[in-house]
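> could you look at this predicted model? Sequence included:
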Amino acid sequence: MRTAIYGAGSLGTVLGAYLTKQGIECDLISRNKAHVTALQQKGARIVGKADFSVPVKARLPEQMQGTYDLIFLLTKQLENRKVATFLRSYLAK
């Protein structure tokens, strides 16, 4: 199953790190170029009740390719209509 997290800010990165740690491949998609670059270079670092780092696949929206079976949408609600329209062509049937 091909999975993505669109809106991989703080919560999306945490979710993506835990999924990746469990062996579930997922793309972390963010419009924040600096954040994507940091994730690509250093992976996701989780601290708090858990403490681990994991390499993740991070992309900018324009770097998305193919379709996904599941896309977690973690953007602000004000963006939902715009983002859902954008993501429509990336969702598998």
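Here it is on my side, so go on.
> from here on, contacts and neighbour counts on C-alpha atoms
OK.
> report how many residues lie close to Ala34.
Here the count is done by other C-alpha atoms under 10 Å, and Ala34 has 10 residues near it.
> gap between it and Leu70?
25 Å (C-alpha to C-alpha, to the nearest Å).
> and if you look at Asp27?
Counting by C-alpha to C-alpha, the separation of Asp27 from Leu70 is 11 Å.
> could you check which of those two is surrounded by more residues?
Asp27 (21 against 15).
> could you point out which element follows the stretch of helix or strand the more buried one belongs to?
Assignment of secondary structure by DSSP states H and E places Asp27 within strand 26-29. Downstream of strand 26-29, the next assigned helix or strand under DSSP H and E is helix 33-42.
> what comes up buried for that following helix?
Along helix 33-42, these residues count as buried under the neighbour rule (16 or more other C-alpha atoms under 10 Å): His35, Val36, Leu39, Gln40.
> want to compare, so here's the second one:
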Amino acid sequence: MYKNNIEYLAANSEKIDLAFFPTFGGHYYMIEKLKPTYSFPMHDGGRELQYKKFAERADRLKLKTKVIDATANGDAFLFKDGIIKKIGQ
């Protein structure tokens, strides 16, 4: 089911700016197919440190996306004019 959804989005989208995804399966496939500019791993059950590890792994694998790793519950980001910035503290 997940693969079919990704295939549909890839076939019907010109450009994906932001992708939000769980880190428990299918995320590498999603990034490879959709090529989002920015990727937000999520739903890791209070283990936000996993997001940083995922970002480091994505960099090592040379995935064509910039992984944004939230470091704490409630982190906020602003996406404007193609740029993402962390806001507030």
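Looks like it arrived, so ask away. Worth saying up front: this structure is predicted, and the values here are computed from it rather than measured.
> give me the TM-score for this pair.
Here the superposed chains carry a TM-score of 0.42, computed using TM-score structural alignment, normalised by the length of structure 2; 55 aligned residues with a C-alpha RMSD of 3.0 Å.
> ok so, going back, what packs against the strand holding Asp27 of structure 1?
Using 3 or more C-alpha pairs under 8 Å, 6 or more residues apart in numbering; DSSP states H and E as the contact test, the elements touching strand 26-29 of structure 1 are strand 3-6, helix 10-21, strand 57-59.
> and Phe86 of structure 1, which of the ones you listed is closest to it?
Closest to Phe86 of structure 1 of those, according to C-alpha to C-alpha: strand 3-6, at 10.8 Å.
> which neighbouring elements make contact with that closest one?
Applying 3+ C-alpha pairs under 8 Å, 6+ apart, one finds that strand 3-6 of structure 1 makes contact with helix 10-21, strand 26-29, strand 70-73.
> one step back: figure out which of the helices and strands packed on strand 26-29 of structure 1 is closest to Arg45 of structure 1.
For Arg45 of structure 1, the closest of those is helix 10-21, at 7.9 Å, according to C-alpha to C-alpha.
> list the buried residues in the closest one.
Gly12, Thr13, Val14, Leu15, Gly16, Ala17, Tyr18, Thr20.
> ok and that helix relative to helix 33-42, angle-wise?
Here helix 10-21 of structure 1 runs at an angle of 20 degrees relative to helix 33-42 (axes from the mean of the first three to the mean of the last three C-alpha atoms, to 10 degrees).
> give me the helices and strands touching helix 10-21 of structure 1, please.
Using 3+ C-alpha pairs under 8 Å, 6+ apart as the contact criterion, the secondary-structure elements in contact with helix 10-21 of structure 1 are strand 3-6, strand 26-29, strand 44-46, strand 52-54.
> packed most tightly, which of these would that be?
strand 26-29 (a mean of 26; mean count of other C-alpha atoms under 10 Å).
> rewinding a little: and for Asp27 and Leu70 of structure 1, which residues touch both?
Thr3, Ala4 (C-alpha atoms under 8 Å, 6 or more residues apart in numbering).
> so where do the strands sit in structure 2?
Ranges of strands in structure 2, per DSSP state E, are 18-22, 38-42, 66-67, 76-80, 83-87.
> no more questions from me, cheers.
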